[in-house]
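K.L.:
Sequence and predicted structure are below.
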Amino acid sequence: MTSANRYLNTVSTTAWPMQVAFASSDYHHVDQHFGATPRLVVYGVKQEQVQLLRVAEFSVESGHIEEKIACRMAALEDCVTLYCVAIGEAVFRQLLQIGVRAVKVPEDTDIAQLLKQTQQHWSAAERQVTHRRRDPRRFEQMLAEPQWQEDDAE
């Protein structure tokens, strides 16, 4: 499998029970389709704190290439939510199977504002995250499944 072109981890992610990803070209706004994004920016969120945890950068390839989506999905490990402007239905379902909820937002939605909203809803979200039981092999199982079909960009 082709991996991300560049992958930057800023801190240990084990101290962050809630991780949120954003499909962004500029680090500040959600402005990309999940399958075409050049970058996923992942933040850790706590009630009183947010911190950039990692950035994964990808080469942008057109077409329905299995490895393109697989490496983007692998970059979402430990995330509970992905914000993007569009996502194909089949990939949306695959993300749900591995415990990641994709949320479509209008183009140029401010990441800082989404992080603030997440913090405002921290108590309820924290209860959901801490009670969710995730299979630690979910990414391996997803990659072993038969071919997927990415829907066209919206």
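P.N.:
Structure's in. What do you need? Only a predicted model underlies this, so the values are computations on that prediction, with no experimental measurement involved. Residues are numbered from 1 along each chain as shown.

K.L.:
Only C-alpha atoms from now on, for both contacts and neighbour counts.
P.N.:
OK.

K.L.:
what ranges do the helices span in the chain?
P.N.:
For the chain, the helices defined by DSSP state H cover 66-74, 89-97, 111-120, 122-131, 138-144.

K.L.:
Export the ones you listed as TSV, with columns for mean neighbour count and distance to T14.
P.N.:
TSV is the format used below for the helices of the chain (neighbours: other C-alpha atoms under 10 Å; distance: least, C-alpha to C-alpha, whole Å):
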stretch	mean neighbour count	distance to T14
helix 66-74	18	17
helix 89-97	16	21
helix 111-120	16	18
helix 122-131	13	13
helix 138-144	14	18
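
K.L.:
now those helices as JSON lines including distance to L82?
P.N.:
Formatted as JSON lines, the helices of the chain follow (distance: least, C-alpha to C-alpha, whole Å):
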{"stretch": "helix 66-74", "distance to L82": "10"}
{"stretch": "helix 89-97", "distance to L82": "9"}
{"stretch": "helix 111-120", "distance to L82": "11"}
{"stretch": "helix 122-131", "distance to L82": "14"}
{"stretch": "helix 138-144", "distance to L82": "16"}
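
K.L.:
Against that first model, consider the following:
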Amino acid sequence: MAQISRMLTLVDGTIDDGFEDGALKIAFATSDQHHVDQHFGTCESFAVYLVTRDEAHFHQSIAFEQAAKDGSEDKLQARIAALEGVAAVYCRAVGASAIAQLKQSGVQPIKVKDGTMIKHQLGLFQEELKGDPAFWVLRALESVKGLRDDPRRFDDMETEGWSE
């Protein structure tokens, strides 16, 4: 089974306090930390960013031992576990079994063109956050903000009143 060989987390004192609390973690399957150029199941590494509507900051690099391209699903477990707390992973390809396992763990797999620039994809994602986000994005935002379990989540609707 391919294990994590290195996990580096950036500690950045320039990021405002509380930024991470409202940010989504987005991962990219990459070999160079600049382009989405890897298949999910055999990727060399993930570049993980913290993303809000207005900001995106590099957060973490997760590197893996070399994985055999043998169709074995053992290598998926380490990759999926490494994405705990991540809302989505962008990759150039992903198998059906990996898609099912990622979704089961709350990670949205997104396939993009090989060589897509990570910075470009971050910009597109931020535009989606500002506009009409997909359902999975709304669900991830709820999870990050803790709205689902917040007893005050219906207060605004209550103040609007109810009429039939």
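P.N.:
That came through fine. The shown structure was predicted, so the numbers you read here are calculated from the model rather than taken from an experiment.

K.L.:
Select, out of the helices of structure 1, the one closest to S25 of structure 1.
P.N.:
helix 111-120 (11.6 Å; C-alpha to C-alpha).

K.L.:
Report all helices and strands that the closest one contacts.
P.N.:
strand 39-46 (3 or more C-alpha pairs under 8 Å, 6 or more residues apart in numbering; DSSP states H and E).

K.L.:
how much does the strand it packs on deviate in direction from helix 66-74?
P.N.:
Going by axes from the mean of the first three to the mean of the last three C-alpha atoms, to 10 degrees, strand 39-46 of structure 1 is angled at 20 degrees with respect to helix 66-74.

K.L.:
May I have the residues that are in contact with the residue mapped onto V129 of structure 1 from structure 2?
P.N.:
When structure 2 is aligned by TM-score structural alignment, the residue opposite V129 of structure 1 is A140. Counting by C-alpha atoms under 8 Å, 6 or more residues apart in numbering, A140 of structure 2 touches 24, 87.

K.L.:
Let's see that with 6 Å instead.
P.N.:
A87 (C-alpha atoms under 6 Å, 6 or more residues apart in numbering).

K.L.:
Tell me how far it lies from L8 of structure 2.
P.N.:
According to C-alpha to C-alpha, to the nearest Å, A140 of structure 2 and L8 of structure 2 sit 24 Å apart.

K.L.:
now swap in T30 of structure 2 and tell me
P.N.:
Distance check for T30 of structure 2 against L8 of structure 2: by C-alpha to C-alpha, it reads 15 Å.

K.L.:
Give me the more crowded residue out of these two.
P.N.:
The residue with more neighbours, out of T30 of structure 2 and L8, is T30; 28 against 11, by other C-alpha atoms under 10 Å.

K.L.:
That one and H39 touch, don't they?
P.N.:
No - between T30 of structure 2 and H39 there is no contact under C-alpha atoms under 6 Å: 8.6 Å.

K.L.:
what do these two both touch?
P.N.:
By C-alpha under 6 Å, 6+ apart, no residue touches both T30 of structure 2 and H39.

K.L.:
Near V11 of structure 2, how many other residues are there?
P.N.:
V11 of structure 2: 10 neighbours (other C-alpha under 10 Å).

K.L.:
Counterpart of it over in structure 1?
P.N.:
Aligned counterpart of V11 of structure 2 in structure 1: V11 (TM-score structural alignment).

K.L.:
which one is its match nearest to, not counting chain neighbours?
P.N.:
Computed as C-alpha to C-alpha, 6 or more residues apart in numbering, the closest residue to V11 of structure 1 that is not its neighbour in sequence is L53, at 5.7 Å.

K.L.:
show me what contacts the one you found?
P.N.:
Residues near L53 of structure 1 by C-alpha under 6 Å, 6+ apart: 9-11, 42-43.

K.L.:
which residues touch stretch 12-21 of structure 1?
P.N.:
Against stretch 12-21 of structure 1 from outside (C-alpha under 6 Å, 6+ apart): 41-45, 79-82.

K.L.:
What about Q108 of structure 2, how many residues nearby?
P.N.:
The criterion is other C-alpha under 10 Å. On that basis, Q108 of structure 2 has 21 neighbouring residues.

K.L.:
Quick one: map it onto structure 1.
P.N.:
Q108 of structure 2 maps onto R101 in structure 1, by TM-score structural alignment.

K.L.:
residues near the closest residue to W122 of structure 1 other than its chain neighbours, how many?
P.N.:
In space, and not counting its chain neighbours, W122 of structure 1 is closest to Q47: 5.5 Å by C-alpha to C-alpha, 6+ apart. Neighbour count of Q47 of structure 1, defined by other C-alpha under 10 Å: 14.
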